[in-house]
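Peer 1: Here is a sequence with its predicted model. Questions after.
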Amino acid sequence: MSGRVVVVAAGRSPDSEALAMTPGSSARKPHVVFTPSGRSGAVAEGTTVLDAARVLGVDLDSVCGGRGICGRCQVVPSLGSFPKWAIEATADALSPSNETEAAYAGRRPLTSAARLGCQAAIRSDAVLDVPPQSQLHGPVVRKSIDVGDIVLDPMTTLHAVTIPAPTLDERRGLAQIVIEQLGAEWSVAVGGTLPSALGGLHRAVAAGDGLITAAVRWSGTEPLDRTGSLAAVWPGVVTTALGIAVDIGSTTVAGHLTDLQTGEVLASAGRMNPQIRLGEDLMSRVSYVMMNAGGDAELTALVRDALAELVVELCTDAEADPEMVVEVVLVGNPIMIHIALGIDPTPLGQAPFTLATDSAVEIEGPQLGLPCPAARVYVGPAIAGHVGADTAAAVLAGGPHRSDEITLLVDVGTNAEIVLGSSAGLWAASSPTGPAFEGAQISCGLRATPGAIERVRIDPQTWAPRFRVIGCDLWSDDPGFDDAVERTVAVGSRSAAAGVTGICGSGIIEVIAEMFLAGVLSAEGVIAAPPACDERSARVIADGRTFSYVVYEPPPHREGPTITVTQNDVRAVQLAKAALRAGIDLLCERADIRAPQQVQLAGAFGAHIDPVRAMVLGLIGDCDPEAVRSVGNAAGTGAVRALLSGSQRAEMESVVSEIRKIETATEPRFQELFVAAMALPHATAPNPLLGAEIELPERTVAHGTDARRPSDTGARRRPRHRRSR
């Protein structure tokens, strides 16, 4: 009997009685040690390495059932003296290479030092190394996304089985024959057949000439309690099962294609959510459904088309077949998930914001229009009406529930999700920040595209700005900047536009924080012009009844927009940051936490925020800037973790069930905190830790207004804070 070793999903433990079935005599049996696990034991002479690994509970992979086809059971013999185990390992510890190994031509090359575990027989004491690529639950190969340290525990496993030739006397159906062969050849108990397996069953058996690969999907939260179902079949031996993790954001839809057996991320891709054309933020899309008959179906069709296109793009990039995608994990905010599943989202547009379900949902891929006939889609659990599976996935990735330190996790987007707490308990809320942080509602704002200003520094003496744009490493005061940015943007963007085109979200944060530090802005967010004779006056221009700050004017010989920050821009950012800060402060109050010990900024926007400037703006409370870090696309990372491991799904569901939810929309205290948070950095909260990093302007009142006096020269940076280029 041969098969996959230590398959957690199958709920099987090693069978110690298997020793009795191996060949050998009553003489001393060879002692074998497997590294890096250190598992060891005596086995009968002539036992294959694969069978010895199974008996000893060693994590050695196999898909082809010991036929020497898949190449996943490779081991590397270690030669020499090993006093720790009292072993002298020699070159003849394993049987010589046989014809099967000589003819092996699988996708995983067999090096001169390696042996196929299913073919090599143990002759004497041996020390055998199981490389990471041969470990079913081995280290994850990381590519473009870091999933951290997890044990691979896929919910779908592959098993090659032999199907006997049909006869007229056979009374069993083909699916039942496959199920019984899985039990006979793999000791895998399969309880039924999913519809996705039936359509191609006859074709697979005929094309495979009696040898097929069956995909078994496991259900259940604990490995030993899982039950299996026949999910798909393919002719011959198939060694790769694919999975896709997708984060459906209100702005972007991002996905990662992975090899479920290795954990390797094969491709990553993203695209704009096409629903944007029907509403910039979540509530505007709910309003669209309310105001337009059939609006819900239109939104559903848009996002499902985007998902299908994303699947095709990922598979094309990895030169993979969508039919080999057997697992999909979807996360997103509740409104996005409701729309994707075809559920009316309008109850989430008004109190009490009732979810159709807060539990995880499983559905077949074709039901969502995905070009993956064998795929099962797992939709993560939601936390509250406006805190969804994307936040649950971010928690899984960021791990605040695994830490004793008080952690603040913030995913900044059109709707900011906030989680606060530690292993002692978590609190969660959302704040309606709107699209200002993504460049919308800003006069010269745009999303993160080539040519968008992303970094800004302002001289406190002259108010002259210098900046850097996406796609160019030079700062605006570096020689050759204008030529470089024209070339970079013309190549990097599909549009005809070139040069400096606007300000993206991270640039908005920085320019307003720098305007405050330099004295262009008062603590109340008022742009006040200096006297006309002041050299700084060239940077501030009249704009109706208010003023605007000029960030960039194209050189005389070049065309392009003049980029300014208007008083309305400042107000839009103040409203967004006050909503976020009020949500954070409310959670701190309700959790009785004075301040977090570490801050995790999630999402594409969070990845590019300068922590000090974010604190100057008052986006987050006072803390050590060194404790603020980006965790990247935490929702996508958590989704990949849930894709690769059923145990991770169980952990996510367990954590979500314990999170305490605060609904900011119905909390009277939220409004009070919101008003106080409008000021820069804050109307009342002290900032000693930020003040130790960078010197903040003193709050002053000018001639009956809240604006800074024109004579102010702005902030003086403390020497220990190095201004970045």
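Peer 2: In hand now; what should we look at?
Peer 1: Only C-alpha atoms from now on, for both contacts and neighbour counts.
Peer 2: Fine.
Peer 1: hang on, residue 428 packs against residue 416?
Peer 2: No: between residue 428 and residue 416 there is no contact under C-alpha atoms under 8 Å: 10.8 Å.
Peer 1: structure B:
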Amino acid sequence: MGKCVNHPETETSYKCMKHNIYLCDQCLECRDPELYCKYRSSCPIWFLSKGTRKLDESGQTPAREATCRVDFSPDGKSAEVPAGATLLDAAGKADVYINASCNGKGACGKCKLIVEDGEVEKTDTALLSDNEKQKGYVLACQSRVKGPVSVRVPEETIERKLRVAGMGEEITRRLQGRVTEISPMLEKISMELSPPSLDDPVSDLDRLKRGLKKNGIDTNRTNIGLPVMRQLAAAMRNKNWNVTTSIMHKACSSEVVAVEPGNGAHPGLGLAIDIGTTTIVVYLVDMADGRVIAATSGHNRQASCGDDVINRIVCAEKNGVKKLSTLVLSTINTLIREAAEGAGVDFRDIGNVVVSGNTTMTHLLLEIEPRYIRREPYIPSISEFPVLKSGSIGLKANANAAVFVMPGPASYVGGDIVSGVLYTGLHRQEELTLFIDVGTNGEIVLGNKDWLICASCSAGPAFEGGGIRWGMRAEQGSIESVTIEPVSFEPRIKTIGDEPPRGICGTGMIELISEMMLTGIIDQRGKFQLDADHPRMGAVGEEPAYVLAFADQTPMDEDIVFTESDIDNLIRSKGAVYAGFTVLLNQIGVSFDMIDRVIITGGFGQFLDIDKSVTLGLLPDIDREIFHYYGNSSIGGAYMALLSADHRQSAGEICNAMTYMDFSTNTAFMDEFTSALFLPHTNLEQFPSVSAKMRETAN
């Protein structure tokens, strides 16, 4: 059994041996009916789609189901689908990338297409503007074909593809030098074997082993399964005993996963995947030189089941792990497809994958029961995974691709933090380092090359845009920087890409609240002090709100506002993080002045203002020179592990070196958390520089 290449949520037993992919009942059609295929005589897909057809009760061959041709431009691809199928179904069959982040439920409004010819049955939606409807825009998931139709992928989607590919160049420059020697998990070895003779009558398998030994492979520790044995006779003779063997290297052994005729020993492609609770990031990597050829990110569709890992686990208990796995797998496969389309490559060339994520996310991806993560004594089912095959997971890659899942030391400190430590290198350095990952879970690590202690506090998704009215990830059009004029209270904003504002990301939120407090717009409790009649004050229902950008400045023609509820969510998030590392330091007898370096990670965007983060009360009020921002360290560590066996080994060593501190029953944490629910803190003695600023602005 495997996952359908077009419908990853569907398991199927139908496998195309030519392309090494699975197809479900909806997709049972030979992809190359006009080409010779050596598997055809025993291929159930060929038999069911092109071979004999069952007779109906009258003994006559039934008429084929009516199909409609859908042409896609500018891709130049087309597909035949049954009448009544959606344009999204047709796009999947034609292998045309369409962004459907809500998984075809009509809730996200992103799967836009333009109908140029033909007629479709449309469901009315408020997610398309009147102007878009007049131009022929439709939502692919809400439009069903009635006959032949021609559609065009909108220009903005094509531009998105270009950005996906263009981002890789910048990321490659940032990661350059992190890996000096590439050693993938899935290695392809091309061999020219000697043909058998009366003088050399050894079996095909022994001949293969002999060739592998010559190439430095320890065959005594290499497994060769029955599916590969079945390939040998044809594969060896097809190209006159020239074969390419795919070998998956594991911790203590290796496995031959495929033998193909001819010389196909190219390095192929790799994937580094960061599965965040809120955001998923994918890097598509050239395994020959380590270049990131495309990078993309998207909202984790599991968010429909709750913002944090506890809610996800509860949802899994009620509706089954399968549902949560399908949602995250659908998100990842959409991003893989987007990256491959943007780079102009075939996802079937992906042979190596590294997945980094917290413990709950990795369990749910792999359909492993997560319920005991939230039950005392809080133990996960798996902490360190063997190398897996992509086909068994359902990832959109070569079915034999090797998948390494970053190990995690505890239920609430997972592989994403191990990956972050690997990326920052703190496990190899003398300096006492405080590592803070400001995300939905708020993980913390303290230590150096001699010892590591870690903890986690639920910060919520606010810094990643969750629970904030106009919150969004750090992408084009998000407000990333804010200053407020202290007399007029007029804001000056900067957006990523200098585009019209569409929302506000983590860095923008931190700067906004800091500025509002120092200018007196809000008090230390986060309550508005500015007169309700001020031009910059608005309301959402009866709740007061500060207007960051007026409707005529935004592409949505709506005011971008920040409400008291938004402020309260941010204060709670920053309070959890500050309380977390304060308790961790106190428990082991370390003060802030003993720390040599503070590393901050998280998907904030390009810049994080340390002064304003201290003013908010997110970070301690200590020497600013010791703060260092590393961005998304989880994907950085995944990239390093993808390319290097040494880094994969280091990941295991880091995981085993970590000691976990549990805050769930720690009364000191709740005391510190309550104290931190003010701006910047109840105890202003811990923030002397902020106190000085507050006195200065008050005068």
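Peer 2: Now that the structure is in, tell me what you want to look at. On a predicted model such as this, the values are computed, not experimentally measured, just so you know.
Peer 1: hang on, the earlier thing: and residue 428 and residue 416 of the first structure? which has more neighbours close in?
Peer 2: Using other C-alpha atoms under 10 Å as the criterion, residue 428 of the first structure and residue 416 rank with residue 428 on top: 27 against 22.
Peer 1: Map that one onto the second structure.
Peer 2: For residue 428 of the first structure, the aligned position in the second structure is residue 454, judged by TM-score structural alignment.
Peer 1: which ones are touching that match?
Peer 2: Residues in contact with residue 454 of the second structure, defined by C-alpha atoms under 8 Å, 6 or more residues apart in numbering, are 413, 443, 444, 445, 446, 584, 658, 659, 660, 661.
Peer 1: quick one: which of these is nearest residue 11 of the second structure?
Peer 2: Comparing these against residue 11 of the second structure with C-alpha to C-alpha places residue 413 closest, at 31.4 Å.
Peer 1: What's the match for the closest one in the first structure?
Peer 2: Residue pairing (TM-score structural alignment): residue 413 of the second structure is matched to residue 387 of the first structure.
Peer 1: And for that match, the neighbour number?
Peer 2: When neighbours are counted by other C-alpha under 10 Å, residue 387 of the first structure registers 27.
Peer 1: For residue 663 of the second structure, which residues are in contact?
Peer 2: Contact analysis of residue 663 of the second structure by C-alpha under 8 Å, 6+ apart lists 455, 456, 457, 669.
Peer 1: how about 7 Å then?
Peer 2: Residue 663 of the second structure is in contact with residue 669, counting by C-alpha atoms under 7 Å, 6 or more residues apart in numbering.
Peer 1: returning to that earlier point: state the distance from the match of residue 413 of the second structure to residue 173 of the first structure.
Peer 2: From residue 387 of the first structure across to residue 173 of the first structure, the span is 46 Å (C-alpha to C-alpha, to the nearest Å).
Peer 1: and residue 458 of the first structure, what pairs with it in the second structure?
Peer 2: So, by TM-score structural alignment, residue 458 of the first structure is matched to residue 484.
Peer 1: any idea how far residue 519 of the second structure is from that match?
Peer 2: In terms of C-alpha to C-alpha, residue 484 of the second structure sits 7 Å off from residue 519 of the second structure.
Peer 1: Can you check which helix is longest in the first structure?
Peer 2: When the first structure is scanned for its longest helix (criterion: DSSP state H), the result is helix 567-591.
Peer 1: so how much does the helix or strand following that one differ from the second structure once superposed?
Peer 2: The helix or strand immediately downstream of helix 567-591 of the first structure is strand 598-602, counting by DSSP states H and E. Once the two models are superposed, strand 598-602 of the first structure sits on average 1.9 Å from its counterpart in the second structure (mean C-alpha distance after the TM-score superposition for the first structure).
Peer 1: hey, where'd the helices end up in the stretch 551-700 of the first structure?
Peer 2: Taking DSSP state H, counting those that start in this stretch to define them, one finds helices in the stretch 551-700 of the first structure at 567-591, 603-606, 611-617, 634-644, 646-658, 668-676, 688-693.
Peer 1: To residue 181 of the first structure, which of those lies closest?
Peer 2: helix 646-658 (25.0 Å).
Peer 1: Can you point out the buried residues in the closest one?
Peer 2: 646, 647, 648, 649, 652, 653, 655, 656 (16 or more other C-alpha atoms under 10 Å).
Peer 1: ok, the aligned residue in the first structure for residue 217 of the second structure - how many residues close by?
Peer 2: Using TM-score structural alignment, the partner of residue 217 of the second structure in the first structure is residue 188. By other C-alpha under 10 Å, 22 other residues sit near residue 188 of the first structure.
Peer 1: On the secondary structure side, give me the element for residue 188 of the first structure.
Peer 2: Residue 188 of the first structure belongs to no helix or strand, assigned by DSSP H and E.
Peer 1: my guess is it meets residue 182, correct?
Peer 2: Yes: counting by C-alpha atoms under 7 Å, residue 182 is a contact partner of residue 188 of the first structure at 5.6 Å.
Peer 1: which one among the contacts of residue 454 of the second structure gets closest to residue 373 of the second structure?
Peer 2: Residue 373 of the second structure has its nearest neighbour among the contacts of residue 454 of the second structure in residue 413, at 11.0 Å by C-alpha to C-alpha.
Peer 1: which SS state does that closest one fall under?
Peer 2: coil (DSSP: H, G, I helix; E, B strand; the rest coil).
Peer 1: Residue 368 of the second structure maps to what in the first structure?
Peer 2: Using TM-score structural alignment, residue 368 of the second structure lines up with residue 343 in the first structure.
Peer 1: Its match: neighbouring residues, count only.
Peer 2: Residue 343 of the first structure, neighbours per other C-alpha under 10 Å, totals 16.
Peer 1: Assumed it was part of a strand.
Peer 2: No: remark: residue 343 of the first structure does not belong to a strand; assigned using three-state DSSP, it is coil.
Peer 1: excluding its backbone neighbours, what's nearest it?
Peer 2: Distances taken as C-alpha to C-alpha, 6 or more residues apart in numbering place residue 356 nearest to residue 343 of the first structure, at 7.7 Å, with adjacent residues excluded.
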